[in-house]
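Engineer: have a look; sequence and predicted model below, questions after that.
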Amino acid sequence: MKINRKLRFQLFMQNSFFLVLFLAFIFLLGFVSFEYHGSQDITQSARNTLSEGSVNVLKQMKGPISITVFVSQDKEYRKIINDFISRYQRSKPDINVEYINPAEHPKLAQDEAIKAEGEMVIEYEKRSEHLVPAYVEQDMTNLLVRLSRSKERAVMYLDGHGERNLIGIRNYDLGEFGKQLQKKGFKLANPDLTIAQGVPTNGAMLVIASPQVDITDVEVKKIKDYLDAGGNLLWLLDDEKMHGLQPIADYIGLKVTPGMVVDLSSAQYGADAKIAFASQYGEHAITNNFMLRTLFPEARMIDAKGTDDNGWEVSNLISVAPNGWLETSKIESASSATKVSFDDKKDIRGPINIAVALERKYGKKGQRVVVVGNGNFLANTYVGQGGNLDLGVNIVNWLAGDDSLITIQPKLLKDVNVSIPRDGFGHLAALIIFVPIFGYSLGLFHVIIPLAFLISGIIIWWKRRKA
């Protein structure tokens, strides 16, 4: 076909119109990408976005958060800090950040008692705390939880009767759980009821963690007086023996059925039958949207009944062993637990309820009690398993009246490293992919492939233009 001037002009106009439309499309695409943001974190453990627990904590913080970072002018270090903070800013835009170079403002750094490069001062509602590198989501979120609390309140625990100790280091104790409570803004107190006039009423709650010997009548009376005054209680039971606390059980309408939960399905998790796994939870603020699996070694069946006289509203919290039962005969060891069989005349078929939450009105504030037929789940040996820690923290937050802070706790993210083989094909492939160019590890995907596409495009365009 012969190309004359008219046809050439038509082709020119068509190409020009296409170019204008293409540039307009690129402009609109850039405008939309600038105005509207969307992202998907596909990394392992979603390491570039916040966990559900952190997001929920930020939602409860209504006012702005101010972060002052004391760091040098190192651009790469500041970028690392900014990337960490931006994860929180995406969920809460009113997080304000200011960078201060300690070398240029030594007086400010001294006034804030700055001790480390990159140390942050985080302020919320006129309360502040420090966060030092290395930055971890769990540490940051725990700090925000502490700032969210209007005041530091005491978790009081009974001691002197063989209880699981909230500062103890034995496998049996609850020391690790106690440390987590302190990180979340609680302080621990240990009133001696043998000499104190009573249980202090200004604490958040009293914890009775599986006493092994009988509690004296004097102490029991002080505990009952504390409940009469509207105090909150967390009671962990390891057997049906009351150890002198039967008056407290009667006061809250508690019933403990003799026997131990047997869960033969625990074998699929590599555990013995004395460990009951739970994934079914009652409708309650503590377990709302709680979907983590928890485990309870040597769990007991409990129940509570609210009456017009006691005024308690009772909620069942945790059901275990849907395919198991409550074994009423004595189980001597873990090996014998796998040999027991269900007896429909004596045993109780699962699921078995092992925890209750009680609540009633008391003056201007509510009164709350939680009883769990197991203390092992918060022991140092088991508190890090599954969702045990999350459940324990949720219980304490609810008892303290901090319903807004009941959430799944942030998890430590796994660190992932790429190991480059020293020889062989793997070493050659790594060199091709990660080969340093101009001092940077740009490599195959950052430079070589895009450059190859660019050169190929230019060659194809040139050949077609010559044709």
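Structural biologist: Now that the structure is in, tell me what you want to look at.

Engineer: from here on, just use CA atoms for contacts and neighbour counts.
Structural biologist: Fine.

Engineer: quick one: the helices in this protein?
Structural biologist: Counting by DSSP state H, the chain has helices at residues 5-35, 52-60, 75-91, 106-111, 137-148, 175-183, 217-228, 246-252, 334-337, 388-399, 424-434, 443, 449-466.

Engineer: and here is the other one:
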Amino acid sequence: MKRLRVRMPGRWLLAALAAVAVAVTGTLLAPRTTAVWHWTASGTQLSEASIRLLETLQGPISLTVALPEGHPVRAHVRRLAASYERHTTVELEFVDPGRSQQRARELGLLRDGEGLVGWQGRHERFSTPSEARISRALQRMSRRSGRYVVWLTGHGERRPDRGTNFDMQAFAQALERRGYRPRSVHAKRVASIPDNTAVLVVAAPTRHLDTAARTLIDDYISRGGSVLWLTEPGGQAGTLLPVAVGDAPLEDPRTPELLDVDDTRLLVLDAEQGHPASRGVQAPLLLSRATSLTPGESEWQITPVITGSRRLTSDERPATLALALTRQLEDRRQHAAIVGDADFLADAYLGNGANLPFALNLVDWLGGNNALTGTFMRGAPDQRLDFRRTDVLLLGFGHIFALPILLALGAAWTWRRQRGGRASTG
């Protein structure tokens, strides 16, 4: 008698049946189950700068975005609003430009993705819904209360209202976008610096400050005003603040190698980490004809903000090119800053490296907006690779020596195997 043999289905058939079962189960459960995974680097977390900004605001914010019903960007906007709602109250509204044309025209939202952010009765428009644009708009609204940045003029200083390479028009425009109101004041035409001045800028006067100008600055400092003094070799900052200014520009013998230029007075330096002015500053600064600064004995607490290596000076100590000064004045803290270079904020140099973000942070700190320093843009961690020195050496050794040796060994093993196969066949 022959035995009856039952043949089991092949593995491929079992795999197909399992796949069909999973698909059917997913189809049945889909209407009842909702799951969302957010795999982007930013996720739904705000940057530290945005969180600090929201902590300074009082009251809810509103977001109105023009997007049609069912538009996929609506989900992104809801996630973005939820990230803000973790730190404050958010009122979110969508406007369908197709169905509510009159409402969209009243709000001035003409394109999909445009929106308005509101706070305490003020509103600002943004072109696309992103953390950077929304937080910048909130930052500007929070400062729009007469926060003037005043340039003192009358002695050959750099000016905020002229567009030459020597002057600082681009920096003034950047401050205006940040919510400040830049102005210039002639030293001989005012009796005192206005009380609503957030920061007084003394931008490297080329002529000697007369008695009237010195009295004007000294009175402003004695009233607790914040000063950003940009000086150059042999400058006059030391006459009113406890800092000695060097007489000659510093030089870096490595500049030709770093920048491929012959001018060794161009310096590539990093801002000192730990100070609010360097918050979010990743790139180096570019300074030109900068001089060293030496702090003196005083009631001010003086901290280096920009330092250079020992190769910039003949001394044993590293050169200091910018100082932050702080002192307690009655019920508040007063700030001042001295930078041994005025070119790094001039139109010709402002766009290099991190000159602009560093300077904006410095003005925020001087103006008492320490919580608002930093950047609202956070780079994804997979956009940058950080290697230690040992990692770089291992990678270099691997590509130059190890990888060719492995390839040669693999080729020799393959050749020997093929040769042995031919010999056995013969």
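Structural biologist: Here it is on my side, so go on. Bear in mind the structure is a predicted one, so any value in this text is a computation, not a measurement.

Engineer: hmm, back to that, which of the helices of structure 1 sits closest to Ser210 of structure 1?
Structural biologist: Among the helices of structure 1, helix 246-252 comes nearest to Ser210 of structure 1, with 13.4 Å by C-alpha to C-alpha.

Engineer: list the contacts of the residue sitting nearest the centre point of structure 2.
Structural biologist: Central residue of structure 2 (C-alpha atoms, centre = their mean): Thr375, 3.6 Å from the mean position. Neighbouring residues of Thr375 of structure 2 by C-alpha atoms under 8 Å, 6 or more residues apart in numbering: Ser47, Ala49, Arg279, Gly280.

Engineer: looking at those residues, which one is closest to His335 of structure 2?
Structural biologist: For these, the nearest to His335 of structure 2 is Arg279 (17.0 Å; C-alpha to C-alpha).

Engineer: so the closest one touches Thr373, yeah?
Structural biologist: Yes - with contacts counted by C-alpha atoms under 8 Å, Arg279 of structure 2 reaches Thr373, the gap being 6.6 Å.

Engineer: what about these two, which has more around it?
Structural biologist: Shown here are Arg279 of structure 2 and Thr373; by other C-alpha atoms under 10 Å, Thr373 has more neighbours (25 against 19).

Engineer: of all the helices of structure 1, which one is nearest Ile67 of structure 1?
Structural biologist: Once these are compared by C-alpha to C-alpha, helix 75-91 is nearest, at 9.0 Å.

Engineer: hmm, who's touching the closest one?
Structural biologist: Contacts for helix 75-91 of structure 1 (C-alpha under 8 Å, 6+ apart): Asn48, Thr49, Leu50, Val55, Leu58, Lys59, Val71, Ile95, Gly118, Tyr135.

Engineer: hmm, which of those are the buried ones?
Structural biologist: Neighbour-count burial within those applies to Asn48, Thr49, Leu50, Val55, Leu58, Val71, Ile95, Gly118, Tyr135; the criterion is 16 or more other C-alpha atoms under 10 Å.

Engineer: show me which of these is closest to Glu152 of structure 1.
Structural biologist: Leu58 (19.3 Å).

Engineer: next up, the contacts around Ser47 of structure 2.
Structural biologist: Thr375, Phe376, Met377, Arg378.

Engineer: now the second one. Nearest residue, chain neighbours left out?
Structural biologist: Nearest-residue entry for Phe376 of structure 2: Ala132, 4.9 Å, with adjacent residues in sequence omitted and distances by C-alpha to C-alpha, 6 or more residues apart in numbering.

Engineer: for Tyr180 of structure 2, see how far away that neighbour is.
Structural biologist: Taking C-alpha to C-alpha, to the nearest Å as the measure, Ala132 of structure 2 falls 18 Å from Tyr180 of structure 2.

Engineer: when the two are compared, which one has more neighbours?
Structural biologist: Taking other C-alpha under 10 Å, Ala132 of structure 2 and Tyr180 do not tie; Tyr180 has more neighbours (24 against 18).

Engineer: now check the more buried one against structure 1: what is it aligned to?
Structural biologist: Alignment note: Tyr180 of structure 2 maps to Phe186 in structure 1; criterion TM-score structural alignment.

Engineer: aligned partner of Tyr269 of structure 1 in structure 2?
Structural biologist: Checking with TM-score structural alignment, Tyr269 of structure 1 has Leu259 as its match.

Engineer: check Ile252 of structure 1 too.
Structural biologist: In structure 2, Ile252 of structure 1 lands on Leu241 (TM-score structural alignment).

Engineer: distance of its match relative to Ile221 of structure 2?
Structural biologist: For Leu241 of structure 2, the distance to Ile221 of structure 2 - C-alpha to C-alpha - is 9 Å.

Engineer: ok, now Trp37 of structure 2?
Structural biologist: 54 Å.

Engineer: more crowded one of these two?
Structural biologist: Ile221 (19 against 6).

Engineer: let me see the contact set for the residue nearest to that one when sequence neighbours are not counted.
Structural biologist: Leaving aside its sequence neighbours, Ile221 of structure 2 sits nearest to Val227 (C-alpha to C-alpha, 6+ apart; 7.5 Å). By C-alpha under 8 Å, 6+ apart, Val227 of structure 2 lies in contact with Val199, Leu200, Val201, Val202, Ile221, His335, Ala336, Ala337, Leu366.

Engineer: identify the residue of structure 1 aligned to Val227 of structure 2.
Structural biologist: Under TM-score structural alignment, Val227 of structure 2 pairs with Leu233 in structure 1.

Engineer: and what of Gly340 of structure 2?
Structural biologist: So Gly340 of structure 2 corresponds to Gly373, using TM-score structural alignment.

Engineer: what sits against its match?
Structural biologist: Leu236, Leu237, Asp238, Asp239, Ala299, Arg300, Met301, Ile302, Ile354, Ala355.

Engineer: with distance to Val256 of structure 1 added, can I get the residues you listed in a markdown table?
Structural biologist: Listed next are the contacts of Gly373 of structure 1 as a markdown table, based on distance: C-alpha to C-alpha, whole Å:
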| residue | distance to Val256 of structure 1 |
| --- | --- |
| Leu236 | 12 |
| Leu237 | 9 |
| Asp238 | 10 |
| Asp239 | 8 |
| Ala299 | 11 |
| Arg300 | 7 |
| Met301 | 6 |
| Ile302 | 5 |
| Ile354 | 9 |
| Ala355 | 10 |
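
Engineer: which of the residues you listed fall within strands?
Structural biologist: In strands, judged by DSSP state E, the following of these are found: Leu236, Met301, Ile302, Ile354, Ala355.

Engineer: from those residues, which two are the most distant?
Structural biologist: Leu236 and Met301 (12.1 Å).

Engineer: for stretch 219-235 of structure 1, which positions count as buried?
Structural biologist: Within stretch 219-235 of structure 1, the residues that count as buried by 16+ other C-alpha under 10 Å are 219-224, 226-227, 230-235.
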